[in-house]
Every structure is written in C-alpha cells, then in structure tokens.
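**Q** no sequence on this one, just coordinates:
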C-alpha cells in the first residue's frame, strides 16, 4: 500500500472519540480549566476540533459562570 493511499484512508476514516467521566472530586473549577486547556492544546496541535458533551439529570441545563451564583436552571 502506498503512502498516499494510507494518508487518504486516514483522512476518510472515522476518528477516535475520547469519552470520560469526571468524578465529583475533579469538579473544582481549577482542575476543570486545566483539563480543558490540555485537551484544547492537543486538538490545536493535531488540527482537529474538540467537542465537550454533558450528561445531566433529566432536562436540567445550567449556564453561566461555573464558579458564580449566576447559574440558571432551565426545565
């Protein structure tokens, strides 16, 4: 298989997805900021986009500053 065929196959193949669960002990804002920054930097180096998914109870969505009182609950 030629190098161009390998490169073409890589570009059209599905990308690996990283899925993880963040434990309550890791929910401190400083730690979350560091993890997101590491992921952002890695994706920037590789030229891929990063998506963050949230798994939350029912239809609860909180928006606003992660550390402040400005969170809003949407139902």
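**A** Cool, got the structure. Fair warning: this is a prediction, and the values are worked out from it, not measured in the lab. Numbers count the residues shown, from 1 in each chain.
**Q** going forward, measure contacts between C-alpha atoms and count neighbours the same way
**A** Will do.
**Q** so residue 42 versus residue 36, what's the distance?
**A** In this view, residue 42 and residue 36 are 10 Å apart by CA to CA, to the nearest Å.
**Q** please compare the first structure with the one that follows:
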C-alpha cells in the first residue's frame, strides 16, 4: 500500500481537478478512494467558486473499475459502500 493519498485534489481558479492516484492498481476504486472521492465532491458542491471539475488518473489508466483484489481478499468489506 502506498503512502500517497488515493485521490489528489487541486484547484486552478474555477476548475477543480480530481486525480485518482493508485497507478499501481490502474486506479481501481477501493474503499479509501471511494470515500476520498465522495468527500472531495461534497466539498466542491459546497464551494460556489468551482465551475468545472476535471477527472483524471495517474499512470496509464483512468480508472479500471472496482478493486477486485479487495473483493477477493474480503468480500464483505470490499462490497461495502462509503457512508
């Protein structure tokens, strides 16, 4: 597991950029990434100064989908949705 946050959030004027940051897993969505995405989107929704959101992925993939390795390791925890 990486020391880096699973989602990087930057702002340039009215544009917020959300970069999925799990290139070793082709940016597959795990629970931590999903929770970070939800928190970032809630923050953006509350910020009247953001006019556009740009999504991108680190490395060679945007988002591979759900993290199947997590589901194989722990089907109950892996299927949990962020609260």
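**A** Now that the structure is in, tell me what you want to look at. These figures come from a predicted structure and were not determined experimentally.
**Q** can you pull the TM-score for these?
**A** The TM-score (TM-score structural alignment, normalised by the length of the first structure) is 0.42; 51 aligned residues with a CA RMSD of 3.7 Å.
**Q** so residue 78 of the second structure touches residue 31, yeah?
**A** Yes: assessed by CA atoms under 8 Å, residue 78 of the second structure is found in contact with residue 31 at 7.2 Å.
**Q** how is residue 73 of the first structure assigned, secondary-structure-wise?
**A** The three-state label given to residue 73 of the first structure by DSSP: H, G, I helix; E, B strand; the rest coil is strand.
**Q** swap that for residue 62 of the first structure, please
**A** strand.
**Q** can you pull out the helices in the second structure?
**A** For the second structure, applying DSSP state H gives helices covering 31-46, 68-73, 75-79.
**Q** now those as a markdown table including mean neighbour count and distance to residue 57 of the second structure?
**A** Converted to a markdown table, the helices of the second structure look like this (neighbours: other CA atoms under 10 Å; distance: least, CA to CA, whole Å):
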| stretch | mean neighbour count | distance to residue 57 of the second structure |
| --- | --- | --- |
| helix 31-46 | 16 | 12 |
| helix 68-73 | 14 | 18 |
| helix 75-79 | 13 | 21 |
